[in-house]
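Chemist: Attaching a predicted model along with its sequence, questions to come.
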Amino acid sequence: MTATIRFKLSLMMFLEFFIWGAWFVTLGTYLQSNLRTTGIQVGVAVLTQSIGAIIAPFIIGLIADRFFSAQKILGVLHLAGALLLWQAAGAADFGAFYPYILIYMILYMPTLALVNSISFRQLQNPEKEFASIRVLGTLGWIIAGLTIGWLHWENKDANGLTMLGLTFKMAAGAAALLGVFSFFLPSTPPIKKAGPTTVGDLLGLDAIRLLKNRSYLIFFLASVAICVPLSFYYGFTNPFLNEVGMKAAAGVQSLGQVSEVLFMLLIPVFFARLGVKKMLAIGMAAWVVRYIFFAYGNGDGNYWMLIAGIVLHGICYDFFFVTGQIYTDNLAGEQSKSAAQGFITLATYGVGMLIGSLLSGQIVDAHQLSGSLHDWHTIWLIPAAIAAGVLVVFLLLFKDRNAAPLTAGEITYAEATARLEV
């Protein structure tokens, strides 16, 4: 791979995740402070991610895989997304805001697959080369959060308003830049496939056969269930941190992505020592501990609990979701590896996050105190209890008899990082 191609792919990854991190982390705070929304409305806004994840396979399967070069579709989607984000920044109320962000996420979620597709098609040796390119995406997310904190956009004025509307304009600018830049990326034409594309192909339904494996069925159901408490984190962590008085909360939250990268480095070692079941269990247990820290943390004496809860993101995500993706890949046959990954992604980010987004909003509203304050202690204990329940059922029922524990030689850092999601 030439230095020019490496630079282009790295910049593509950086901008791809900078765009997402620039507005999504602080979405809940913006909606509640500037648009005076309810918790349910915040949950509805967050679940646009799930709707996008459900629709994404159709866009990729019907268009990108069949008719047009991936880099051109990427460019068109991001240019359209830039316009939608700019319009969202000027929306006066939630009714005007929601259609823009819904359409935007339907267009954005397919780009996550497109940037990976473009990268892999250009690499001579993906196992050695992809890690150093993909990590630029996590860096983009971190830089977005640090920028918001540095510019103090989360601070409220006398009327309780923030400057977070600017996050959508910042993301729109980056999306426009990536949209134009995409047309200069290496050509990635569609691969000709024999026969028509079926609905089963698009949804990855060939992977349903994995559910015949009893242990995989338990893992699959646990994956959907654990995404319910996950939705609390994505939707309400930033509003919570700002409400309890954390300064530059979005910037501090980027420590979660730093942790994610560090634990990713350790995944090969943990796989060799622990195996699949223990890795998955530790990941779920980390969600329980994180939410207990949030429940008892505050901006005073227990400030360390807030930081610890954020830093646990590396274990929460890597040990369960990345391990699960590797476990799925390990069980799937050569002909259905992609279908299996699409199936588990649709189930988690689609179905699981959708249920969680709706539930979390109702719970936050039910525990609102006077004014804009909330009983966060009770709120966070609820997803902690859900995660604990999922963990107990998983430990009792999951017996991985059909897949031997992976060794450090079988799962490399590059392979693990290829599955890294912010």
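Modeler: Noted; the coordinates are in hand. Please read all numbers here as calculations on a predicted model, not as lab measurements.

Chemist: contacts and neighbour counts: CA atoms only from here.
Modeler: OK.

Chemist: which SSE is Gln242 in?
Modeler: Let me fix one detail, which is that residue 242 is Asn and not Gln. Under the criterion of DSSP states H and E, Asn242 resides in helix 214-243.

Chemist: Figure out how far whichever helix or strand comes after that helix is from the centre of its chain.
Modeler: Remark: after helix 214-243, the chain's next helix or strand is helix 249-253, criterion DSSP H and E. How far helix 249-253 lies from its chain's middle: 16 Å, per CA atoms, centre = their mean, to the nearest Å.

Chemist: Could you list every helix and strand that helix 249-253 packs against?
Modeler: helix 126-150, helix 214-243 (3 or more CA pairs under 8 Å, 6 or more residues apart in numbering; DSSP states H and E).

Chemist: What residues sit buried inside that helix?
Modeler: 249-253 (16 or more other CA atoms under 10 Å).

Chemist: Take this one as well and set it beside the first:
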Amino acid sequence: MTTMPEPGDAAFDALRRYAPMVYGPTALYSLGQGAILPLLPALAADLGASIASAALIAAAIVVGQLCGNIPAGWLVSRVGERSTMLIAAVASLAGIAGVLLARQIGVLGISVFVLGFCASSFAVARHTFMTTRVPFRYRARALSLVGGSFRLGGFTGPFVTAGLLALFGDEHASVWFFGACLLGVALLVAFGPDPEEKAIAAERLAARDPSPSEAAEDTGEPVTGSVPAGERLGVAGTIWRYRGLLARLGSAAASLSAVRSARQAVLPLWGVSIGLDSQTLALVIGVAGAVEFSLFYVSGQVMDRFGRLWAAVPALLLMGAGFGALAFTHDLDTSVLWFGVLALVIGVGNGLSSGTLMTLGADVAPKADPASFLGAWRTLTDGGAALTPLMISGVTAISSLSVATGLVGVIGLVGAGAFVRYVPRFAPRQR
């Protein structure tokens, strides 16, 4: 007798197969990006930038990513995922050179914008590849691992920065480190296992020897080695055809992205406003970040086993309630205690949402040309993330930080209701 493979074993084998072509480059890229992000304001200040100008330089990478999503979708649909990532790696190296050689603030800003623009190409290419290759039954786990790989780099990058500063005493050392990471990504993509060949070989093997357990778990979703043939509408045509879906489910996804982005703006400001010293503030935010990172695979398991709503809705409820409650604690005698507790609650909610936006985008993307759709989808989600800090800044200037924090909580709770309304309509559990 032969032992029938469990579906979990098949999922593990597939996820391991994607490691050198998706997870490795993602972790390496995010490690380099995480090392440079904390130093962008300092690099701008070295060139004579004011505080406001330095903030704009730091924001240029987010603006570049927002602007690059739709062009990245067009490029992936034309030349494929692997070629797009290679083009983005080369262009990113040009951006790194610009940062190193910049002697004016404008040149630095343009170079940082280029880095963000190219980051969107990496993101859309990875997202498209996983959308067209991974079966529905473990898609959420696969995409949560992509999110976890990115978080790993972002979590460890600042520690690398601290080590490089201690060793060399120069902020540009982190820029050189990012360049080395980009070179490593380019080498992995160019000379690593070909994603197309791996996917096609796995499909042929499954076709020759299908297991009964896999047949029982079949969702009816085709898994192919290349993007299925069909009508290609182009970027504008795809956005127009799916405008209703993007307006409804896309807006719900943007609310999740907005609340997730808010924690990076609100928590440091809140800690400063209640009088925490830098060491305590860094400790609280660091512990919350560790909690977020520890839950990324749990999110994928929940979505695959119980459905997308069971990760998205609890995540938004936790974060929305956390921000809402935080808004009423500023003047309490126990404000520091409440800040620590609610930062952990928000961290748990953010950890549960890992991979949710990528998974939902993959669920609803058209089979014929997913890249164009995903470019538009990521523009909506990145837009929510980019606009939230501006909203918090504006509301705080007009009213107070407590009002801005409470507004974030309201966005989270409304977003949870939007997910309940639109996910069953547009992204049923099995298709």
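Modeler: All right, it came through fine. These figures come from a predicted structure and were not determined experimentally.

Chemist: Any idea what the TM-score is?
Modeler: The TM-score (TM-score structural alignment, normalised by the length of structure 1) is 0.66; 378 aligned residues with a CA RMSD of 5.0 Å.

Chemist: TSV for the helices and strands packed on helix 249-253 of structure 1, including mean neighbour count and distance to Glu260 of structure 1?
Modeler: Formatted as TSV, these follow (neighbours: other CA atoms under 10 Å; distance: least, CA to CA, whole Å):
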stretch	mean neighbour count	distance to Glu260 of structure 1
helix 126-150	20	9
helix 214-243	22	15
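
Chemist: Save the ones you listed as JSON lines, and put in distance to Thr38 of structure 1 too.
Modeler: Converted to JSON lines, those look like this (distance: least, CA to CA, whole Å):
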{"stretch": "helix 126-150", "distance to Thr38 of structure 1": "23"}
{"stretch": "helix 214-243", "distance to Thr38 of structure 1": "12"}
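
Chemist: looking at those helices, which is closest to Phe183 of structure 1?
Modeler: Phe183 of structure 1 lies closest to helix 126-150 among these, at 18.8 Å (CA to CA).

Chemist: Downstream of the closest one, the next helix or strand is which one?
Modeler: Counting by DSSP H and E, the next helix or strand C-terminal to helix 126-150 of structure 1 is helix 165-182.

Chemist: So which elements touch that following helix?
Modeler: helix 3-23, helix 70-89.

Chemist: superposed on structure 2, where does that helix end up, distance-wise?
Modeler: Comparison of helix 165-182 of structure 1 with structure 2 after fitting gives an average deviation of 2.1 Å (mean CA distance after the TM-score superposition for structure 1).

Chemist: and for that helix, what are the contacting residues?
Modeler: 12, 15-16, 18-20, 22-23, 30, 71-72, 74-79, 81-86, 88-90, 148, 153 (CA atoms under 8 Å, 6 or more residues apart in numbering).

Chemist: The most centrally placed residue in structure 2 - nearest residue in space that isn't next to it in sequence?
Modeler: Nearest to the geometric centre of structure 2 sits Gly147, at 5.8 Å (CA atoms, centre = their mean). In space, and not counting its chain neighbours, Gly147 of structure 2 is closest to Gly355: 5.4 Å by CA to CA, 6 or more residues apart in numbering.

Chemist: what's near enough to touch that neighbour?
Modeler: Neighbours of Gly355 of structure 2 in contact, by CA under 8 Å, 6+ apart: 140, 143-148, 296, 299-300.

Chemist: what's the distance between it and Thr381 of structure 2?
Modeler: 12 Å (CA to CA, to the nearest Å).

Chemist: and if you look at Leu317 of structure 2?
Modeler: For Leu317 of structure 2 relative to Thr381 of structure 2 (CA to CA), the value is 18 Å.

Chemist: With Gln104 of structure 2 instead?
Modeler: Counting by CA to CA, the gap from Gln104 of structure 2 to Thr381 of structure 2 is 32 Å.

Chemist: The helix or strand encompassing Val258 of structure 1 to helix 214-243, inter-axis angle?
Modeler: Taking DSSP H and E as the criterion, Val258 of structure 1 maps to helix 255-296. With axes from the mean of the first three to the mean of the last three CA atoms, to 10 degrees applied, the angle from helix 255-296 of structure 1 to helix 214-243 works out at 80 degrees.

Chemist: Show me what helix 255-296 of structure 1 is packed against.
Modeler: Going by 3+ CA pairs under 8 Å, 6+ apart, helix 255-296 of structure 1 lies up against helix 126-150, helix 303-311, helix 313-317, helix 323-331, helix 376-397, helix 413-417.

Chemist: Could you check stretch 270-280 of structure 1 and say which residues are buried?
Modeler: Quick answer for stretch 270-280 of structure 1 (16+ other CA under 10 Å): 270-272, 275-280.

Chemist: okay, those in a markdown table with distance to Pro190 of structure 1 next?
Modeler: Listed next are the buried residues of stretch 270-280 of structure 1 as a markdown table, based on distance: CA to CA, whole Å:
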| residue | distance to Pro190 of structure 1 |
| --- | --- |
| Phe270 | 38 |
| Phe271 | 35 |
| Ala272 | 38 |
| Gly275 | 37 |
| Val276 | 35 |
| Lys277 | 38 |
| Lys278 | 40 |
| Met279 | 37 |
| Leu280 | 36 |
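
Chemist: For the residues you listed, work out which two are farthest apart.
Modeler: Ala272 and Leu280 (13.7 Å).
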